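> Quick check, what structure comes out for this input:
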Amino acid sequence: MTQALPRTISLVIPAYNEEAYLPACLDAVMRNVASKALEIIVVDNNSTDGTKQVIERYPAVTYVFEPHKGITRARQAGLLNASGDIVAYVDADTVPPPGWIEQIARHFEADSTLACLSGPYSFYDLSGIRDRISTGWFITARPLYALTGYMMVGGNFAMPRAILHRMGGFDDSIEFYGEDADIAKRAKKFGKVLFSPSFVMPTSGRRLKKQGLLKMAGLYFINYLSIVFRSKPATRGYQDVR
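Here you go, the predicted structure:
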């Protein structure tokens, strides 16, 4: 009996004006991910700062330019340039930890029905109580996940490339809020959407610090519910935080 070959993993990192955060992200990727990934793709989403120059310092990284600004457009450009069986996504202000890509490989190898793997953030630049409150959101949201069967965060997920194509890729009519819930909801039609508490991604809490914990919790909650019940986000506008 022929043994199936391990599935290959492409990592995609969208980046818009991320020269300040991208170096730490790529340093972590080189330490903890690159040796086990088929390719590392950074999508420059029409940056006007030194993002391209940062990427050029990492010869192992494939540079992709997406001229139309928007996170869903950048994710789609990454998908169209990826060749791995699994496409994993992180944000430019994340720091992928040791064992992260190994978890992806194990989960997809163990469960052939898995359509999407995601997990919570931890916030490396929020102190004490703010970090605990922010991370606690993922615990309070678990009843919603139990009811709907899907939940994910856009800066920490992986999906089979074939499923991403079958579901039509990313919805570029969604500018920002609700894009992760939309992906998870559509992925659910093709298999299990697993939100694993141990699949943790350290990320910056810059948006929470800039716009406030309560405001951000409210925006994410109302847009999640809007995707669940209306299949479109409640909020169109968003603020770039750099």
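
> Only C-alpha atoms from now on, for both contacts and neighbour counts.
Noted.

> Need the residue closest to the centroid of this protein.
The centre of the chain sits closest to residue 155, judged by C-alpha atoms, centre = their mean, with a distance of 2.6 Å.

> That residue: what's it in contact with?
By C-alpha atoms under 8 Å, 6 or more residues apart in numbering, residue 155 lies in contact with 89-91, 94, 201.

> if you look at those, which of them are in strands?
Among the contacts of residue 155, the ones falling in strands (DSSP state E) are 89-90, 201.

> Regarding the chain, what is its longest helix?
Ordering each helix of the chain by length in residues (DSSP state H) puts helix 213-230 first.

> to compare against the first, here's another:
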Amino acid sequence: MVSSGPRVSIVVPAYQSERLIADCLRSLVSQTYPRDLYEIVVVNNGSTDRTAQIAAQFPVRIIDEPRRGVGHARSAGVVGAHGELVAFTDADCIADHRWLAQLVARFDSEPDLGGVGGYIAGYDPQKAVQYYIAERRLLCQEAALEPLRHNKPFAITANALLPRRVIEEVGGFDPLCELSGEDADLCWRIGETGRRIVFAPWALVYHRHRSSVRGLCQWMFRYAIGSVYLMKKHRRLYSLGRVFIHWPHYGRFLVALGMFLAPPFSYRDSWERLFAGYDLLRFACFTAGRVVGSIRYRAIVL
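Got it, this is the predicted structure:
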């Protein structure tokens, strides 16, 4: 019996992911969506470990993309995709068994949508940093899709579904988004066509959050560098002048500093002060990244 429904390509960029890729692919081959209607495309983004060998043990197609960067990797996946819809997740994610079916169902309810973003939960947090990332909603799809003055809606590609024709229509992923922001850049260009990108709360993936302070700092630093390129490119969306200073960022920094320096009896529990310390580190790394990005991209964004 031939299944009915749109054909979907799941694109999974992978770099040095030998410890993670098996769990990810195991979840993707076990979806409730008809197996004959979706394919899994793993983009090996220059890995030198056993990522490709482990992926080859699963019923997937492997594409090699030696040019480093998520923009290049996702672009290669789209080019190699056979489906009319393209679902994105990452090698450090584990998908709920109904994930793909929920994404497709939300898209089918409004076929003119520009895309769908699903819920991203933390996977089995065990370290304080992982609890912190979840508590502060640092990888939050609902927040990403919420239209605010300094946050234009976009779907985080750890959990997203986009029509391939729409991706191609707007020019695909920008390879210059080397460090971060390739998903926001693409979604903003889709938004300029008048199409909406909406939230599918039951389309769930579990993300393995950074487990060390060093990992958190590197993430924030790289994200901030990429955000400068993104805001310079989309200057019109942000109504940017020659200099852009995001004052709320510095307001939150001062609040975190005040909480960290507060006397011990003012804390409800030990986590509160620890998280305030993480806040200070995060803001410091983000600010440093903005400075480096401003120099690299010749745009003052702080």
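
> circling back: can you list the neighbours in contact with the longest helix of the first structure?
So helix 213-230 of the first structure is contacted by 134, 137, 148, 177-178, 181-182, 185, 207-208, 232-235 (C-alpha under 8 Å, 6+ apart).

> Show me how far that helix is from its chain's centre.
Distance of helix 213-230 of the first structure from its chain centroid, counting by C-alpha atoms, centre = their mean, to the nearest Å, is 17 Å.

> show me where the second structure has helices.
Using DSSP H, helices in the second structure cover 21-28, 51-55, 70-80, 99-108, 128-135, 141-144, 164-169, 182-191, 213-233, 235-238, 247-261, 270-297.

> Among the ones you listed, which comes closest to residue 41 of the second structure?
Nearest of these to residue 41 of the second structure, taken as C-alpha to C-alpha: helix 70-80 at 6.5 Å.

> same for that closest one, what does it pack against?
strand 8-14, strand 38-44, strand 61-64 (3 or more C-alpha pairs under 8 Å, 6 or more residues apart in numbering; DSSP states H and E).

> Enumerate the positions of the shortest one that are buried.
Residues of strand 61-64 of the second structure classed as buried: 62-64 (neighbour count, 16 or more other C-alpha atoms under 10 Å).

> Tell me which other helices or strands that strand touches.
Under the contact definition 3+ C-alpha pairs under 8 Å, 6+ apart, strand 61-64 of the second structure sits against strand 38-44, helix 70-80.

> How about residues contacting that strand?
Contacts of strand 61-64 of the second structure (C-alpha under 8 Å, 6+ apart): 39-46, 52, 55-56, 76-77, 80.

> List buried residues within those.
So, by 16+ other C-alpha under 10 Å, the buried ones in the contacts of strand 61-64 of the second structure are 39-46, 52, 55, 76-77, 80.

> isn't residue 197 of the first structure right next to residue 121, touching?
No. With contact defined as C-alpha atoms under 8 Å, residue 197 of the first structure does not count as touching residue 121 (9.4 Å).

> wait, which of the helices and strands packed on strand 61-64 of the second structure is closest to residue 284 of the second structure?
helix 70-80 (24.6 Å).

> Which of the helices and strands packed on helix 70-80 of the second structure sits closest to residue 236 of the second structure?
That would be strand 8-14 among these, by C-alpha to C-alpha, at 30.3 Å.

> Where in the first structure does the closest one align, residue-wise?
Aligned using TM-score structural alignment, strand 8-14 of the second structure spans residues 9-15 in the first structure.

> mind checking how far that stretch is from the chain centre?
9 Å.

> how far apart are that stretch and its match in the second structure?
Stretch 9-15 of the first structure, aligned to the second structure and superposed, deviates on average by 0.6 Å (mean C-alpha distance after the TM-score superposition for the first structure).

> Give the buried residues for that stretch.
So stretch 9-15 of the first structure, judged by 16+ other C-alpha under 10 Å, has buried residues 9-15.

> Would you reformat the buried residues of strand 61-64 of the second structure as a markdown table and include distance to residue 285 of the second structure?
Formatted as a markdown table, those follow (distance: C-alpha to C-alpha, whole Å):
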| residue | distance to residue 285 of the second structure |
| --- | --- |
| 62 | 35 |
| 63 | 34 |
| 64 | 32 |
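
> if we can go back for a sec, can you list the buried residues of stretch 9-15 of the first structure in CSV and add distance to residue 116 of the first structure?
Output for the buried residues of stretch 9-15 of the first structure, formatted as CSV (distance: C-alpha to C-alpha, whole Å):
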residue, distance to residue 116 of the first structure
9, 13
10, 14
11, 14
12, 15
13, 17
14, 19
15, 22
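
> sorry, back to before: may I ask which two of the buried ones among the contacts of strand 61-64 of the second structure are separated the most?
39 and 46, at 21.7 Å, using C-alpha to C-alpha across these.

> which of residue 197 and residue 121 of the first structure has more neighbours?
residue 121 (23 against 12; other C-alpha atoms under 10 Å).

> my read: the more buried one touches residue 137, true?
No. Assessed by C-alpha under 8 Å, residue 121 of the first structure is found out of contact with residue 137, at 9.9 Å.

> how about JSON lines for the helices of the second structure, with distance to residue 175 of the second structure added?
As requested, these are exported to JSON lines (distance: least, C-alpha to C-alpha, whole Å):
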{"stretch": "helix 21-28", "distance to residue 175 of the second structure": "23"}
{"stretch": "helix 51-55", "distance to residue 175 of the second structure": "22"}
{"stretch": "helix 70-80", "distance to residue 175 of the second structure": "5"}
{"stretch": "helix 99-108", "distance to residue 175 of the second structure": "26"}
{"stretch": "helix 128-135", "distance to residue 175 of the second structure": "27"}
{"stretch": "helix 141-144", "distance to residue 175 of the second structure": "21"}
{"stretch": "helix 164-169", "distance to residue 175 of the second structure": "14"}
{"stretch": "helix 182-191", "distance to residue 175 of the second structure": "8"}
{"stretch": "helix 213-233", "distance to residue 175 of the second structure": "12"}
{"stretch": "helix 235-238", "distance to residue 175 of the second structure": "18"}
{"stretch": "helix 247-261", "distance to residue 175 of the second structure": "28"}
{"stretch": "helix 270-297", "distance to residue 175 of the second structure": "15"}
